[in-house]
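Q: I'd like to go over a predicted model; first the sequence, then the structure.
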Amino acid sequence: MASASWDQIESLYERARAVRPGDRDAFLREHCDDPAIRKEVASLLDARAQAPRFFEEVAEGAIDPLLEEVDDSTEGGTFDPPDLTGEQVGSYRLGEQIGVGGMGLVYRAVRTDGDFERTVAVKLLRRRLYAEEAVRRFRAERQVLASLDHPNIAGLLDGGVTSGGRPYLVMEYVDGVPLMAYADAHDLGLDARLDLLQQVLEAVQAAHQQLVVHRDLKPSNVLVTETEGAPRVTLLDFGIAKLLGDSLPVTRPQTRTGRHLMTPAYAAPEQVAGGEITTATDVYQLGALAYELMAGTRPFEVSGKSLTEIEQILLNTTPRKPSDAQKTGSGVASSEMQGDLDTIIMKTLRKEPERRYRSVEALLADVQRYRVGTPIEARPATLGYRARKFASRNRTAVAAGLVVALLVAAYAVTVTIQAGQLAEQRDRAQREAEQAEAVSSFLVDLFEAADPERTGGDEVTAEDLLDQGSDRISALDDQPRVQANLLQTLGQTHRRLGHLNEADTLLQRAVDQYRALGATTSTRYAEAVSQLGLYRRDQGNYEEAQALLDDAIEHRRGQGPPKALARELIRQSYVERQLGHLDTARVRIEEALNIQRRELGANHVATAESYFNLAAILREQGRLSDATKHQRRSLSILQSQVDGPHRGLAVNYGSLGHLTKKRGAFRKAEKYHRKALEQKRALYDAPHPAIAVSLQSLGALYNDMGRFDEAEQHLREALRMRRALQGPEHPDIAGLLHNLGALYWDQGQLARADSVLREALAMKRTVYDPPHVKVALTLKQLALLRETQGRTEEAGARHRAAVAMYETVRPTEHPAIARARFAYGRFLLDQGRVDAARPVLRSAHHVLSDTPANPEATIQTALNYGQCLTRLGQYQKANAVLEEGRTLAETHGRQEALQEVQTALAAVEGK
């Protein structure tokens, strides 16, 4: 039937559903003159009455345009996709339309802001979101999908919601050919088709490990591109079914609710029966895809079938074996599929989910066994079967064996040896299958835990599932390797959600278990060690984090992709920076940056992260100009690749806030910090460490701006959040106490400032290993407070201790040392110790005048050094130094400082 007719059917059907069943015939006759359309609508209404749940759960696009969702603005009219070429969606200008599907319209597009352009695919989805909660949940799910990082999964780069409430997704643009079209065009043989299938299986397996199910796997969602090495598969729309499914709350009355995205030709029986969607659903769909790829036809032909017929076929009909199927495409010869390949594919297509492969990992393992000629787990391991498999793998050896078979004794020895080898292979394969099945069973149980019938209709959150998962791990004590893998995955997830105590327990157990098993050369061990190192970093235990990450780096250098090594180098660079090892940190990050530019390209999001980290190191080295250059480059790359809220954008805004603050541009710094906080509040639920960081940054900034009430409000909120997350003692809590002490001092509350700063110093001496820059910073602050209190002897001691500690942990020309020397030199000058003050102030002026990171500090240093020289009678030198200060004050508009410098110059001119 023509597309226009289907649109009429859908419109009429939707309106007829609102009519009482006894009045529908009259309604149809009144509103439609075409008997064929009336008959089809009546049959749809009848089918719905017979199988209502199935009908409501058929997804957008399930039967071509029949059930495509009507645009809300048409009030039940036909959906006529407009041509949006040239329109702006978020930061992207749409080019030509490259697809129309059940989920929406797909356009090729380019980003229009920033310095970098990249071609992307923008998918405008049919569903509208009207409630803030729906939008928030959409964005949260989008972040989960964006975290999927696999070379065979098209990356989700960005997304948002238009002003009209329509969600859109920005995905990696893949200039490829659909799987079946590619296979047929190149007339691929069995091995080449299996190569493509394995890439698909590996991608789905990786996503399942992150608890993401596709739900709509089909050849059109698999594109193949030519590369230098071999054809590469890319899966599209991974997890979008989850994004658009029941995880989003209903925000307006819907004409059809509770649907799951699927396509009938590839739908699993549980999808049409309204059953639970689990990893087994993807296993079935992969089987249907493999069937078509090998046989050249689909397991079931449903085109032109009514909904009731489709349901009956999918639930009750067993497809022919692929080798017996009547081909409609190229496929491979029937003789090549007979036997194990038939068995593997038919196992995936069983009606009962529990009788299929329990995981994609198990399916992949059987495909690999088939390819190398070892026994597959899908077939009973009879002696005759094992012998045939051995013979197929060792044709030459078997031929020679037949020659000597007349020698009974030799023959018996040969059979004994072969049986031993086969038993070993069988046992190893069985162990692998058991591990895969245990993981799959674990994940399936978690998905089933969200069943409304089990929860009484209550919403099950990610935290609920993680808690249940942690509890169920103990049931796997007899499978320690499986248990270790799951401990690592759940621990990593808890850490990302900010559940630090749970992450600590799970990750430490995973690392201990891998070590006990002697599995320290595995990639999973490296990731577990790295994740535990990140947790130790979050705790502020940088020495232990350093050791753990060194272990991960050593492993990554020996094996694994370069990207994994770059990731560990980035993590270690941060830890080295916290330890004050800035040169080492810079070496680490520059190595990572070189790897990423080579492997990923200059404009990749991961490359932006390395530029961000390099900027942070340069900032701490006092190289603000270079730091700002790399920081802006990081932000520019991200703005060309993503659209907020995004963690990378948030941290870049925060760092630019710090850099502009150091340059004295407080208003601009506030704008950046507020942007960072907005991004983080959209990304995370409070309390969260990332939100606390931005609150603290704003509090410190407001203190510098003299907005004391706002400063205290933000710092107090950050402190409450930190204590809730990190306990009573933590480096970040010590830093917050330091900020609060400085605030009270600036407000003139000296007793409160004294108490809080001493608490901060005591905590820093506990959580850091002095000498440390953080300890030195609070020593200097206490020295200044002691000056204000008139406790000069103690003030001098604190100043000397701070300078000495900075000199121990920082390079000679570091601005932090210069600022500490300036504070001490000014104290000496105020005490009348001019001769002692002169070398200290001269050293500070020398460094700060060459690196004017903080104009205010540089001007004040020039002022005090000039005053010192004046009091020593060195008027010519004093005049030159003070002129530098005047020029800097005029350049940066520091009127109060300018007046002080001019007064000092007048005193010199009077001599």
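A: Structure received.
Q: please count neighbours and contacts with C-alpha atoms only from this point.
A: Noted.
Q: need the next SSE after the helix or strand harbouring residue 881, C-terminal direction.
A: Using DSSP states H and E, residue 881 sits within helix 875-891. Following helix 875-891 in sequence order, the next helix or strand is helix 895-909 (DSSP H and E).
Q: secondary structure element for residue 616?
A: helix 605-620.
Q: one more: residue 427?
A: Residue 427 belongs to helix 408-449, assigned by DSSP H and E.
Q: mind giving me the packing neighbours of that helix?
A: The contact analysis (3 or more CA pairs under 8 Å, 6 or more residues apart in numbering; DSSP states H and E) places helix 408-449 against helix 279-295, helix 360-372, helix 462-472, helix 480-496.
Q: dropping in the other structure now:
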Amino acid sequence: MGFRVRSFCVLAAAGLLALPGARPAVAQTAAQTGVGSRVTVSADPEVLARSARDSRDAGDHAGAAEAFAEAGRALVLNHDAAGAAEAFTDAARSRLALGDVDGAYAVLAEAARRLEAAGPEAHGAAGRATASLARIRTNQGRYAEALALLDRSEALGGDALDGPGQAALAYDRARILDFLGRAEESEVHARRALTLRREHLGEADSLTGDAQNQLAVSLQAQGRYDEADRAYRGALTVYEAVNGPDHPHVAIALSNLGNILRRRGREHAAEPVYRRAVRIAESSGDDELLAQCLTNLGWHLRMTGRSPEADPVFRRAADLLVTVAGPDHPFTGIAFANLALILGDQDRHAEAEPLFVQALAALEPAVGTDSPDILATLDGYAHTLAKLDRKAEADAVYGRTLDIARSRLSPGHPEAMRQTVAVADFLLDDGRAAEARRHLDEAEAALFQRIGAATDPRAGALRRTQALFERQVRADWSLAHPARAENSLTPNP
């Protein structure tokens, strides 16, 4: 399973805690935030802020976090909502500098509570703090919580935000919905973010490139590869013009573009794009970005029949993700699934099976039990169960994949076609040709519906038609010659 690389600075403090509409920035000074510009009620915020800055400058991030938080509390009492929000944000940044994500979340949660309780005039600041809480949950892979927090953020003050602020919330919502497998909804919000950023920031702005990349991600998830290709290239053009050819943002667009090239059958063009993305990511210092770029390269190697080359690439990605994201993060779940698939390629199915279980344990709580993003993992798990002669369990998992494809993907979606072919192979191997033929016929009708609606590139559709027709021929042969079907050759996927 590959990554659609959504955004940069997945765990970086500056990007994580940027207020809606604001660019990631280092912690601001008292003069910039207004800390110390009011007469305090219970404490002197200027003294607290000075102490916080001194602690931070001395490398005492724990002391800085406490002092900034105290300044925030004092500023709430002084009815300085904007200054309080900035002070609490600085406290959270100091927590992140210690690697204490939970501590940063707690600080911002306190800020949101205090600011909301301070009255309607502080609700906009409370909404901005809540938006940062949503970003933390998104980056932790807790997407349902993130969406609820973003809803709360918009309810508190979304209408009062300027254009860039509205764009930031739309962008955040697009990311979360995409992670939850709700690609059509994600597209709507990504387009809004892109429109607003083009209007307020211009085309040549990195944030505009981010919105274009997210739009491409949403289109890719819907199998609209031609449109996604154009959007990824647009993001790449913006990133290279604004940041230079070796910036981490460029690696994001390149790795995603490689995915599209591969899916459109242009594997030879995809490989140098993937490798350039990895080279940039290696020099970026962002291990999570590197892991995602490595994963996409590894998936390309595996899909082009080079599993031995993919093995060390996947293992390196998994090691990085366990370290930077933890074993329970959905990104790490994808890494575990890829390792399991490689073991399956080597017929080491008994070793692969627990890795699939571990992968699903990380993925399902984050993206949902019916998410299209778990299809590849479920398919690999079902195949492994079949190879271990646990056919009843494999049958149940394959049935689940078809249910997801039918309920969550549009008719004729490329992933739905691939999954139908995989299920048909299992059923044919199990002597259930009539059942396989029924599923294949349904998929064929859906694919031609998609072609007729002009939502699928004809070349890609024809490749999927070939795979379906091959299985239909095999099913017909099995039905016509049941005694000889066991000795017939199985077409390659």
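A: Thanks, I have the structure now. The structure presented is a predicted model; accordingly, all values stated were derived computationally and were not measured.
Q: fetch the TM-score of the aligned pair.
A: Remark: TM-score between the superposed chains equals 0.80 [TM-score structural alignment, normalised by the length of the second structure]; 457 aligned residues with a CA RMSD of 3.8 Å.
Q: so the helix holding residue 616 of the first structure corresponds to what in the second structure?
A: Alignment of helix 605-620 of the first structure against the second structure: residues 206-221, by TM-score structural alignment.
Q: buried sites along stretch 663-677 of the first structure?
A: Across stretch 663-677 of the first structure, burial judged by 16 or more other CA atoms under 10 Å covers 663, 664, 666, 669, 670, 672, 673, 674, 675, 676, 677.
Q: if we only consider those, which is nearest to residue 198 of the first structure?
A: residue 676 (41.6 Å; CA to CA).
Q: my guess is residue 564 of the first structure meets residue 556, correct?
A: Yes: with contacts counted by CA atoms under 8 Å, residue 564 of the first structure reaches residue 556, the gap being 6.6 Å.
Q: okay, those two: which has more neighbours?
A: residue 556 (23 against 19; other CA atoms under 10 Å).
Q: so how far is residue 148 of the first structure from that one?
A: 20 Å (CA to CA, to the nearest Å).
Q: same thing with residue 885 of the first structure?
A: Residue 885 of the first structure is 53 Å from residue 148 of the first structure, by CA to CA.
Q: likewise residue 475 of the first structure?
A: 28 Å.
Q: and the two? which has more neighbours close in?
A: residue 148 (19 against 10).
Q: what about the nearest residue in space to that one that is not next to it in sequence, which helix or strand?
A: In this structure, residue 148 of the first structure finds its nearest non-sequential neighbour in residue 207, 6.7 Å apart by CA to CA, 6 or more residues apart in numbering. Assigned by DSSP H and E, residue 207 of the first structure belongs to helix 190-209.
Q: distance from that helix to the middle of the chain?
A: Offset of helix 190-209 of the first structure from its chain centre (CA atoms, centre = their mean, to the nearest Å): 22 Å.
Q: how close does residue 162 of the second structure sit to residue 53 of the second structure?
A: 30 Å.
Q: cool, residue 406 of the second structure as well?
A: Taken as CA to CA, the span from residue 406 of the second structure to residue 53 of the second structure is 56 Å.
Q: okay, those two: which has more neighbours?
A: Higher neighbour count among residue 406 of the second structure and residue 53: residue 53, with 24 against 15, using other CA under 10 Å.
Q: now that one: how far from residue 349 of the second structure?
A: Residue 53 of the second structure is 56 Å from residue 349 of the second structure, by CA to CA.
Q: so which of the helices and strands packed on helix 408-449 of the first structure is the most packed in?
A: Among these, helix 279-295 has the highest mean neighbour count (mean count of other CA atoms under 10 Å), at a mean of 27.
Q: got the buried residues for the helix or strand just after it?
A: Sequence order places helix 307-316 as the next helix or strand after helix 279-295 of the first structure, per DSSP H and E. Across helix 307-316 of the first structure, burial judged by 16+ other CA under 10 Å covers 307, 308, 310, 311, 313, 314, 315.
Q: so how far is residue 345 of the first structure from the fifth one?
A: Counting by CA to CA, the gap from residue 313 of the first structure to residue 345 of the first structure is 18 Å.
Q: go on, residue 694 of the first structure?
A: Using CA to CA, which is the criterion applied here, residue 694 of the first structure is 53 Å from residue 345 of the first structure.
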